[in-house]
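have a look at this prediction, sequence included:
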Amino acid sequence: MGGFNRSVILEAVRRSGQGLSRTELVEATGLSAQTVTNITRRLLDERFIEEAGRTVQGPGKPRTMLRLNPTSRVSIGVHLDPAIVTFVLLDLTGAVIARVARRMPADEPRRIIAAMADEIEQLIVAEGIDRSAITGIGVAAPGPLDAEHGTVVDPPKLHSWHRVPLRDALAEATGLRVILEKDTTAAAVAELWTGDHQPDSSFLLIYLGIGIGAALVIDGDVVRGASGNAGEIGHIIVDPDGPECACGQRGCVEVVCTPLAIIERAERAGVFADDRVGSDPESVDSRFTDLCDRAAAGDRGATEILEEAAGHLSVLISALTNMLDVDCVVLGGPFWTRVSSVDLSLLPQLLERQSATRAVRALPVRGAVIGDDVGAVGAGCVVLDEVLSPRAEALFLDSSHERMRGAERS
């Protein structure tokens, strides 16, 4: 209970932005004045929070404001994307202190993990970070993941990654605690931390990377699913007359909505020649950028391809939002910025036409606050979330503890 109350106070202080007095913390948390005093004293000693001056609020003596001490702890976020690996250093508020993006060598997992560890060490040294202040490393990776064992399990876009124990291997290489999270889930955590969402908000996040995924937030919590792999949407059909998918169906998200699928459609339409060296992530990234640059420059053929892609994406989103009835839709990920102008100009009207609740309410659509780096920032925020956010499960004793207490009583 003490640890839970500590998290409740830290969360209240973090969300307040400018800080709260002890009296305001009592009102905000429902804890007793003595509990608040005891916990805030310890948090001040540990430098998690700091005094932020005094303020006069009505009669009586001025109250001392308490706010989060952003530089007292840091986290490291890593986004393992098939095209590029992004590293960020976050302060205790989730703000980015430093960012580095690197193309990793080949696709051999051991070499990539070693290169990730080297990059993390260079980041720590370059920023002069005391290792004792690092709360941990969060890694966002494509699914599916084995959350219990911290392994990456055959992601479609990461070849050779067959049950790779990424969490433990990176922890051993860096000497730091590592949390492995699915990239779409991490993106949703980043949006919760950095976006202007109410504590009880709900939203659908569409993640646009080399692959496309989704994440769901209900009542302010990310829905991870039974195995931690919620959000696999690659085989939802958005175009029944579309290309055949490896799963045996036609027109799945995987073969219609991904950047590679959009590029191939542009090539078939003659927007540019099919002269790619291959379909590797780097080539897709470069080719997709070229397509978006052409559209931005007024190329009508390129624009029509992106508008058609927005139409397909609206079919996917409306299928999910009609079922889930969320407050809003958020889009982000490494490929988002390049298509944001086209998508934001078309998706609201397309979704309204397909909405089952359009007579009741509008469905806001917006880009993620973090944009392209939402995976890396989210990975770092997952670590901070464990440190700062209260979790109801912390109040429950596990079964072994219950059995032990039962034996003691008997």
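Yes, it's here. All figures in this text were calculated on a predicted structure; none of them were measured in a lab. Numbers count the residues shown, from 1 in each chain.

from here on, contacts and neighbour counts on C-alpha atoms
Will do.

pull out the buried residues from whatever helix or strand Ile124 lives in.
Using DSSP states H and E, Ile124 sits in helix 109-126. Of all the residues in helix 109-126, those buried under the rule 16 or more other Cα atoms under 10 Å are 109, 112-117, 119-120, 123-124.

pick out the residue nearest the middle of the protein.
In the chain, the residue lying closest to the centroid (Cα atoms, centre = their mean) is Ala187, at 1.5 Å.

measure it to Val369 for me?
Separation of Ala187 from Val369 (Cα to Cα, to the nearest Å) stands at 10 Å.

just to revisit the earlier point, the residue nearest to the centre of the chain touches Val382, doesn't it?
No - if you go by Cα atoms under 8 Å, Ala187 and Val382 don't touch, sitting 9.5 Å apart.

strands along the stretch 201-350 of the chain, start to end?
203-208, 212-218, 221-223, 328-332 (DSSP state E, counting those that start in this stretch).

what packs against the shortest one?
Secondary-structure packing of strand 221-223 (3 or more Cα pairs under 8 Å, 6 or more residues apart in numbering; DSSP states H and E): helix 183-194, strand 212-218.

again with the longest one
Applying 3+ Cα pairs under 8 Å, 6+ apart, one finds that strand 212-218 contacts helix 183-194, strand 203-208, strand 221-223.

the first one versus strand 328-332: what angle between them?
Helix 183-194 and strand 328-332 meet at an angle of 110 degrees, taking axes from the mean of the first three to the mean of the last three Cα atoms, to 10 degrees as the criterion.

take a look at this one as well, against the first:
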Amino acid sequence: MLTGTNLQYAKSYNIRIVLESIRLYGPISRVDIARRSQLTAQTVTNITRELLKAGLIQEAHRLQEGRGAPSILLQLNPDGAFSIGLDLDKDHLTAVLVDMTGAVRQRTNLDLNFPSPEEAMVLFENTVRSLITAEKIKMDRLWGIGIGLPGPLGVSEGGVVKTVNPRLMPGWSNIPAAQMLSDRLNIPVYLENNASAAALGERWYGDGRHIGTFFYVYFGAGLGGGVIMNGQLHSGHTNNAGELGYFPQLPLQKDGPGGKIEHLGMAFNLPNLYKQLNEKGFKIHNAGGLEELYDQKNPLLMHWVENGARQLAPLMLAIEYIIDPEAIFFGGRLPDNIIKGLLELIKIQLPALHIEEKTTQPKLTTATAGQDAAALGVAILPLYTTMAPLPKVLMKKHGPSERSLRTYKS
């Protein structure tokens, strides 16, 4: 249950509680908001009055319950605010513009060769302006922009301070990506690794919406993971929680560059897979081209999937035993048929790995937020940062959501 607080200096947190209650359960009456949040009726009335004035919520309709005056139901105002998500990987850019309810208003996908930081900033700015123009909204209605980049990243105040994987992101060392774009557009920009962003996308848009704790296995240009704990994105100490790609491949063999242990991410490296397929005469340049090959049971692709399942199965137990999630979602840019095939192979292997004393296991299933989950996740970051009832807000006298209460002029 989302519960608020009447502590001094907690107004920002209570605003978030009310907004989140309306987002999850709207249209909803003030009485039901108070009941669910355990805030006083007067506190709810005061907060909703401010939110209505700011244009962030709106009256839906009246509901007659028994005798007396009908209750006025409240819901988020879709046009109250907007945000944009930019998911950049080695070989593509996906961009979405979402409204305050999270509904996608505009979307674009581009295949590309991984750009330099300077090229990416120009591409980002042009894409943002194009989305805003297409939707005919003003810049002051944009709460912010989220950027998703391949992890693991060294993150400090929104900037990429170092690249942990120079093979995947050459030229991106010490690049403050979020600050660079923020300076160009004069708007808040948030940075997240795209696997964690995909987990957040599943939390808002997929079956993870009503699951408090889950793990998301993300297939992008490589392999990553994201963690949702107790309904919140868990980023970890360095903002890289869930990085599956840097586990060593099993059995341990020094097959990597310079005789180093090869890591699991290379077993799911899509550019390498495309190269191998092209050498066999199959002209594949993006993940979508793999769908038909899998249905045809292409030997090289089938071996790639089978090897990946062998590598992932033991890690599913590690996730289960360490995090104790309700579910483990599999999603990302791989075609659905390949993800389902991987999942079935993993499920076949797990019974032999489980101990008898462990009588319950998390549900392993395909993600439902779609292939744009990472872009959706980073698009949600400005809204999430402003609206979600994060415990750290209780430590501050003022919070983002309180500062965001303003009336927009159309």
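Perfect, I can see it now. Just so we're clear, the structure is a prediction, and the values are computed from it rather than from any experiment.

coming back round to it: go through the helices and strands packed on strand 221-223 of the first structure and name the closest to Ser389 of the first structure.
Closest approach to Ser389 of the first structure among these (Cα to Cα): helix 183-194, 10.6 Å.

what's the average distance of the closest one to the second structure?
Superposing on the second structure and averaging over aligned pairs (mean Cα distance after the TM-score superposition for the first structure), helix 183-194 of the first structure comes out at 1.2 Å.

name the residues that touch that helix?
Contacting residues not belonging to helix 183-194 of the first structure are listed as 79, 94, 140-143, 205-207, 213-217, 220, 222, 224, 231, 332-333, 368-370, 374-379, 381-382 [Cα atoms under 8 Å, 6 or more residues apart in numbering].

that one aligns to what range in the second structure?
Counting by TM-score structural alignment, helix 183-194 of the first structure pairs with residues 194-205 of the second structure.

distance from that stretch to the middle of the chain?
2 Å (Cα atoms, centre = their mean, to the nearest Å).

go on, stretch 235-255 of the first structure?
Distance of stretch 235-255 of the first structure from the chain centroid (Cα atoms, centre = their mean) equals 26 Å.

which outside residues touch that stretch?
Contacts of stretch 235-255 of the first structure (Cα under 8 Å, 6+ apart): 211-212, 233-234, 256, 261, 312-313, 315-316.

next, format those as CSV and append distance to Arg102 of the first structure.
CSV is the format used below for these (distance: Cα to Cα, whole Å):
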residue, distance to Arg102 of the first structure
Gly211, 19
Ile212, 21
Ile233, 28
Gly234, 27
Val256, 28
Ala261, 25
His312, 31
Leu313, 29
Val315, 34
Leu316, 32
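
which one of those is nearest Met1 of the first structure?
Ile233 (38.4 Å).

how about the helices in the stretch 301-410 of the second structure?
336-353, 373-387, 400-403 (DSSP state H, counting those that start in this stretch).

give me the contact list for the longest one.
When contacts are taken as Cα under 8 Å, 6+ apart, the neighbours of helix 336-353 of the second structure outside the stretch itself are 291, 294-295, 305-306, 308-310, 312-314, 317, 330-331, 364-366.

hmm, back to that, of the helices and strands packed on strand 221-223 of the first structure, flag the one that's most buried.
helix 183-194 (a mean of 28; mean count of other Cα atoms under 10 Å).

and it with helix 374-388, angle?
60 degrees.

next, the angle from helix 183-194 of the first structure to strand 212-218.
Using the same axes, to 10 degrees: helix 183-194 of the first structure against strand 212-218 is 50 degrees.

tell me what angle helix 183-194 of the first structure forms with strand 203-208.
130 degrees.

and Tyr246 of the second structure, how many neighbours does it have?
17 (other Cα atoms under 10 Å).

what of Phe272 of the first structure?
17.

quick check: it touching Ala266?
Yes - counting by Cα under 8 Å, Ala266 is a contact partner of Phe272 of the first structure at 6.8 Å.

could I get the helices and strands packed on strand 221-223 of the first structure as CSV with distance to Ala12 of the first structure?
Below are these laid out as CSV (distance: least, Cα to Cα, whole Å):
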stretch, distance to Ala12 of the first structure
helix 183-194, 13
strand 212-218, 20
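
just give me the match in the first structure for Asp89 of the second structure.
Looks like Asp89 of the second structure aligns to Asp81 there (TM-score structural alignment).

next one: stretch 98-107 of the second structure to chain centre, how far?
Distance, centroid of stretch 98-107 of the second structure to centroid of chain: 14 Å (Cα atoms, centre = their mean).

now do the contacts for the alignment partner in the second structure of Gly225 of the first structure.
Alignment note: Gly225 of the first structure maps to Gly236 in the second structure; criterion TM-score structural alignment. Gly236 of the second structure is in contact with no residue at all, counting by Cα under 8 Å, 6+ apart.
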